[in-house]
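Peer 1: no sequence on hand, only this structure:
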């Protein structure tokens, strides 16, 4: 038992909260624990108790009790300065996710082949709700600048892998998504919905997505779908290279070949498709 646990009474979910911070009635303890974990992001890897309380909306006393329990399980850690961070036990559990590390283990040899050929970036992503989730990224030592890290989220409508995942999503997901007020990231320019629809149709037809971005540096992304044993698109694979340095038409067959090989390894029957 940690010192934090020894100093605190058990939390049965009914502890009195500070005025003005009362959660929705009947909010389970597990929801509040998830709210604490959700406070961390790329820009907030270490948080004090006060920061946890403010970012989660949970009073400091309750946040400390919950943090103590999460520390005891290994979901949180605390440094000598008293700051909390995500614990490695969460990484251990997350590594069991078949859509993450299971897919990654199958794809990794093919990702390395592409990375060796381009000496730039090779990305593997899956769709998680309304965003893409980057499962793996292999990068050359002198690769161009990219925006997204492993475990990070990326927009579906303005990345190469995202366009693939959006194009092959089920219609009852795609149509509501296209009704959203979409902006390109990081430019924050409005998305031309008619043009996006044409792009998605082309991606479905050709099984390849070609996407260019001018900031923070001009890059070209060439992406292809990865199919699973249920003949649905389980992931997207892409290479990200400096624009005007590589020819998209020459990159596309290599990306599609790698994507089909991964699809076959996953048991897909639709892996052999058209190449451009």
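Peer 2: On my side now, so go ahead. Everything numeric in this text was worked out from a predicted model, so none of it was measured.

Peer 1: alpha carbons only for contacts and neighbour counts from here, please
Peer 2: OK.

Peer 1: tell me which helix or strand residue 89 sits in.
Peer 2: Using DSSP states H and E, residue 89 falls within helix 88-94.

Peer 1: chain center to that helix: distance?
Peer 2: 16 Å (Cα atoms, centre = their mean, to the nearest Å).

Peer 1: ditto for stretch 176-187
Peer 2: Per Cα atoms, centre = their mean, the centroid offset for stretch 176-187 relative to its chain is 17 Å.

Peer 1: buried residues in that stretch?
Peer 2: For stretch 176-187, burial by neighbour count (16 or more other Cα atoms under 10 Å) applies to 178, 182, 184, 185.

Peer 1: next, count neighbours for the nearest residue to the first one once chain neighbours are set aside.
Peer 2: Right, residue 178. Closest residue in space to residue 178, ignoring its immediate chain neighbours: residue 193 at 7.1 Å, by Cα to Cα, 6 or more residues apart in numbering. When neighbours are counted by other Cα atoms under 10 Å, residue 193 registers 15.

Peer 1: take this one as well and set it beside the first:
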């Protein structure tokens, strides 16, 4: 990750360091952090020492550092954890028990439509579930994931116009990226109450997802299943996902 203008001072520097970690490289040396952030080594050593002292970074083997437990502790205080995920887990588990498939919980995340993505905040999976690329805390594109497409179906026209102006990546040869085709998928999701993707993010996988009605104090939320193409019975899975979304919405509303 390249350096950003340091207009936020110390906070900006700390975020630069913390944001240079990713799923592919969760542990980095100070030299690797310097290459990713553009911060001079002399300054970076001071920042790393400070962050490690406060528990925001943790020392690892081979002179590496990783995200510290203090960040995890603070993150668990987020409404996405305390309110949404904790309330959702029994409903996600019930959907998994009914299907035996991967169950995902995601929210719309982004400062603007052009930069928005789905943030996965919860997942239930089992030994017989198919492998998926998503993880709790990970992000995915809106146009090629089931939960992402369900979230797109909740957006109004001005928001969609801005979103559709941004380029969309072709994740597989089946990804829907053209505006007309994507709008047709969004209209179809609105009409039947759930969205689908077929091999658009991962070959061989199908996703079925439904958005919740808006919940005050939370970003837009959607629940989805990821199943193998051979087991993708949308007529059976769609109503199960829709009912789970309704049940979770009722639980969140009653818990306020």
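Peer 2: Looks like it came in fine. Treat the numbers as computed from the prediction; the structure is a model and nothing was measured.

Peer 1: what's the TM-score here?
Peer 2: Superposed pair, TM-score by TM-score structural alignment, normalised by the length of structure 2: 0.89. Supporting alignment: 248 aligned residues with a Cα RMSD of 2.3 Å.

Peer 1: follow-up on the earlier one: the helix holding residue 89 of structure 1 aligns to what range in structure 2?
Peer 2: Mapped onto structure 2 using TM-score structural alignment, helix 88-94 of structure 1 covers residues 69-75.

Peer 1: now do the helices in structure 2.
Peer 2: 9-19, 30-37, 41-53, 69-75, 79, 86-99, 146-152, 157-165, 179-192, 234-254 (DSSP state H).

Peer 1: and residue 220 of structure 2, which of those helices is closest to it?
Peer 2: Among those, the nearest to residue 220 of structure 2 by Cα to Cα is helix 146-152 (6.9 Å).

Peer 1: give me the mean deviation of the closest one from structure 1.
Peer 2: Helix 146-152 of structure 2 differs from its equivalent in structure 1 by a mean of 0.7 Å after superposition (mean Cα distance after the TM-score superposition for structure 1).

Peer 1: what's in contact with that helix?
Peer 2: 104-108, 117-118, 140-143, 160, 186, 189, 194-197, 207-211, 220-226 (Cα atoms under 8 Å, 6 or more residues apart in numbering).

Peer 1: just the buried residues of stretch 176-187 of structure 1 now: which is nearest residue 141 of structure 1?
Peer 2: Closest approach to residue 141 of structure 1 among the buried residues of stretch 176-187 of structure 1 (Cα to Cα): residue 185, at 25.1 Å.

Peer 1: and residue 89 of structure 2? What does it align with in structure 1?
Peer 2: Checking TM-score structural alignment: residue 89 of structure 2 goes with residue 108.

Peer 1: look up how far residue 24 of structure 1 lies from the corresponding residue of structure 1 for residue 137 of structure 2.
Peer 2: Correspondence of residue 137 of structure 2 to structure 1, assessed by TM-score structural alignment: residue 151. Separation of residue 151 of structure 1 from residue 24 of structure 1 (Cα to Cα, to the nearest Å) stands at 30 Å.

Peer 1: which of these two has more neighbours?
Peer 2: residue 151 (15 against 7).

Peer 1: could you measure from the closest residue to that one other than its chain neighbours over to residue 239 of structure 1?
Peer 2: The shortest distance from residue 151 of structure 1 to any non-neighbouring residue, by Cα to Cα, 6+ apart, is to residue 134 (5.3 Å). Per Cα to Cα, residue 134 of structure 1 is found 13 Å from residue 239 of structure 1.
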